[in-house]
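*Asks:* quick one: sequence plus predicted model below, questions after.
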Amino acid sequence: MTLDRSNIVEFIADIFERRGAESYLGEAVSMSEHMLQGAVLAEKEGAPEELVAAALLHDIGHYTSEFGPMSLGDARDNLHEEAGAHVLEPFFPPVITECVRLHVPAKRYLCATNADYFDRLSEASKHTLMLQGGPMSAEEVKAFEAHPYWREAVKVRIWDDEGKTPGVVTPEFRHYVPLLERVVAGT
């Protein structure tokens, strides 16, 4: 199947439906529960549709094998943030793809700039933080804050961290299909 703006949302919905119940890297929720919780948290804060979409899709990079061969190189960290942004870029606006790309650097940023943030991370997030480079240096903080979407990425990161609660009732992925179709059509 050739992906384009007319079928990308349905393609992603199919991935969620087939693979969403997979384990989420040692967390107490599945991948789909985690990403859906992020979207719900964004909605509850009255976030714009683009940020709800970014919260929903921030971990899509864990499924990049679904999009065809990737060549991001072998590394201990799977670079899911880069992979996810890469597969979404042809279809979604930059604020979404950059939030996906920056949600891991946002964790590193928050650990460097907020003394209490590290203690709020799950054990799995603490582990992956070390694989992802640990807290940012002062130079990295400055560079991160120069990015046009850094504030939005920090919001998505916070929803990411908060979206790991077992038993939270969320809408099904299909609830978000119209929203995703609108943001794709708006690009």
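*Replies:* Arrived safely, thanks for sending. Numbering: from 1, shown residues only.
*Asks:* CA atoms for contacts and neighbours, from now on please.
*Replies:* Fine.
*Asks:* now the helices for this structure?
*Replies:* Listed in chain order, the helices of the chain (DSSP state H) span 8-19, 31-44, 49-57, 80-88, 94-113, 117-120, 123-131, 138-145, 150-162, 177-185.
*Asks:* so which of those is nearest Thr2?
*Replies:* Nearest of those to Thr2, taken as CA to CA: helix 8-19 at 9.3 Å.
*Asks:* what residues sit buried inside that closest one?
*Replies:* 8-10, 12-13, 15-16 (16 or more other CA atoms under 10 Å).
*Asks:* centroid-nearest residue for the chain?
*Replies:* Compute the mean C-alpha point of the chain, and by CA atoms, centre = their mean the closest residue is His58, 1.3 Å away.
*Asks:* residues contacting that one?
*Replies:* Residues near His58 by CA atoms under 8 Å, 6 or more residues apart in numbering: 35, 81, 84, 99-101, 103, 156, 160.
*Asks:* now render the buried residues of helix 8-19 as JSON lines, adding distance to Ser65.
*Replies:* Conversion of those to JSON lines gives the following (distance: CA to CA, whole Å):
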{"residue": "Ile8", "distance to Ser65": "15"}
{"residue": "Val9", "distance to Ser65": "17"}
{"residue": "Glu10", "distance to Ser65": "17"}
{"residue": "Ile12", "distance to Ser65": "12"}
{"residue": "Ala13", "distance to Ser65": "15"}
{"residue": "Ile15", "distance to Ser65": "10"}
{"residue": "Phe16", "distance to Ser65": "13"}
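*Asks:* A further structure is provided below for comparison with the first:
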Amino acid sequence: MALSLDDIRGLFEQYGSLSYSGEPVTQLEHALQSGALAEEEGAGEELVAAAFLHDLGHLLNRKGETPSARGIDDLHQYFALPFLRAILPEAVLEPIRLHVDAKRCLCAIDPTYFGKLSVDSVRSLELQGGIFSDDDAQAFLRKPYAEDALRVRRWDDRAKVAHRVTPDIGHFLEVVGGVMERYVPA
């Protein structure tokens, strides 16, 4: 079953107040900050939508706050895809699907990246398979949408600032709605 804009809003209304994995922001604040960072860097609407929705799986899989602290990889990067596939293009879906592997790749190719990860990101990295080998990182970088996924990942890492001012959920739902209106499923 595909999600509608009202369903997405409802998920954020119902579960958006959950803490974002031990960070000083909620799930909704993290999504809003991710989308705002994408806009600030001039990303196109598809990538802004991906940044805003990249962790929607946390709201759908209902594993609670900070599943990694309980040794659970909630596979959130895959969880939302079946619900979004009918309404959004690959340019939104693939960066969402790849944003966890983007963290694994960045740890392999950027010597300073690992040291910037939050405590929960380090913990979840191990549950998600750890740092890529050089070969795995190079294979990742050849995938379509890999560069977009790396951008989403970097915004994800920076979208954890308490009380940061962002546009509201209505703004980002309009962006998602615009992408949906242009999308014609194959």
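*Replies:* Yes, it's here. All figures in this text were calculated on a predicted structure; none of them were measured in a lab.
*Asks:* got a TM-score for the pair?
*Replies:* For these two chains in superposition, a TM-score of 0.89 is obtained (TM-score structural alignment, normalised by the length of structure 2); 175 aligned residues with a CA RMSD of 1.5 Å.
*Asks:* before we move on, back to that, would TSV of the helices of structure 1 with distance to Glu66 of structure 1 be doable?
*Replies:* Output for the helices of structure 1, formatted as TSV (distance: least, CA to CA, whole Å):
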stretch	distance to Glu66 of structure 1
helix 8-19	8
helix 31-44	15
helix 49-57	14
helix 80-88	10
helix 94-113	17
helix 117-120	32
helix 123-131	23
helix 138-145	30
helix 150-162	22
helix 177-185	18
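*Asks:* any idea which of these is most buried?
*Replies:* Burial of these is given as mean neighbour count (mean count of other CA atoms under 10 Å); helix 49-57 ranks first at a mean of 26.
*Asks:* that helix vs structure 2, mean deviation?
*Replies:* Per the superposition on structure 2, helix 49-57 of structure 1 and its aligned residues are separated by 0.5 Å on average (mean CA distance after the TM-score superposition for structure 1).
*Asks:* which part of structure 2 matches that helix?
*Replies:* Aligned using TM-score structural alignment, helix 49-57 of structure 1 spans residues 45-53 in structure 2.
*Asks:* contact partners of the matching stretch?
*Replies:* So stretch 45-53 of structure 2 is in contact with 31-36, 38-39, 91-93, 95-96, 148, 152, 155-156, 172, 175-176, 179, going by CA under 8 Å, 6+ apart.
*Asks:* which one among the buried residues of helix 8-19 of structure 1 gets closest to Val29 of structure 1?
*Replies:* Closest approach to Val29 of structure 1 among these (CA to CA): Phe16, at 14.2 Å.
*Asks:* now which residue in structure 2 aligns to that closest one?
*Replies:* Aligned counterpart of Phe16 of structure 1 in structure 2: Phe12 (TM-score structural alignment).
*Asks:* would you agree its match is in contact with Leu59?
*Replies:* Yes. Phe12 of structure 2 is within contact range of Leu59, at 7.5 Å (criterion: CA atoms under 8 Å).
*Asks:* how far away is the residue lying closest to Leu11 of structure 2 once chain neighbours are set aside from Asp7 of structure 2?
*Replies:* Ranked by CA to CA, 6 or more residues apart in numbering and with sequence neighbours excluded, the top spatial neighbour of Leu11 of structure 2 is Leu59, at 6.4 Å. In this structure, Leu59 of structure 2 and Asp7 of structure 2 are 11 Å apart, going by CA to CA, to the nearest Å.
*Asks:* now swap in Ala43 of structure 2 and tell me
*Replies:* 25 Å.
*Asks:* distance between stretch 28-37 of structure 1 and the chain's centre?
*Replies:* Between the centre of stretch 28-37 of structure 1 and the centre of its chain there are 11 Å (CA atoms, centre = their mean, to the nearest Å).
*Asks:* so where in structure 2 does that stretch end up aligned?
*Replies:* Stretch 28-37 of structure 1 lines up with residues 24-33 of structure 2 when matched by TM-score structural alignment.
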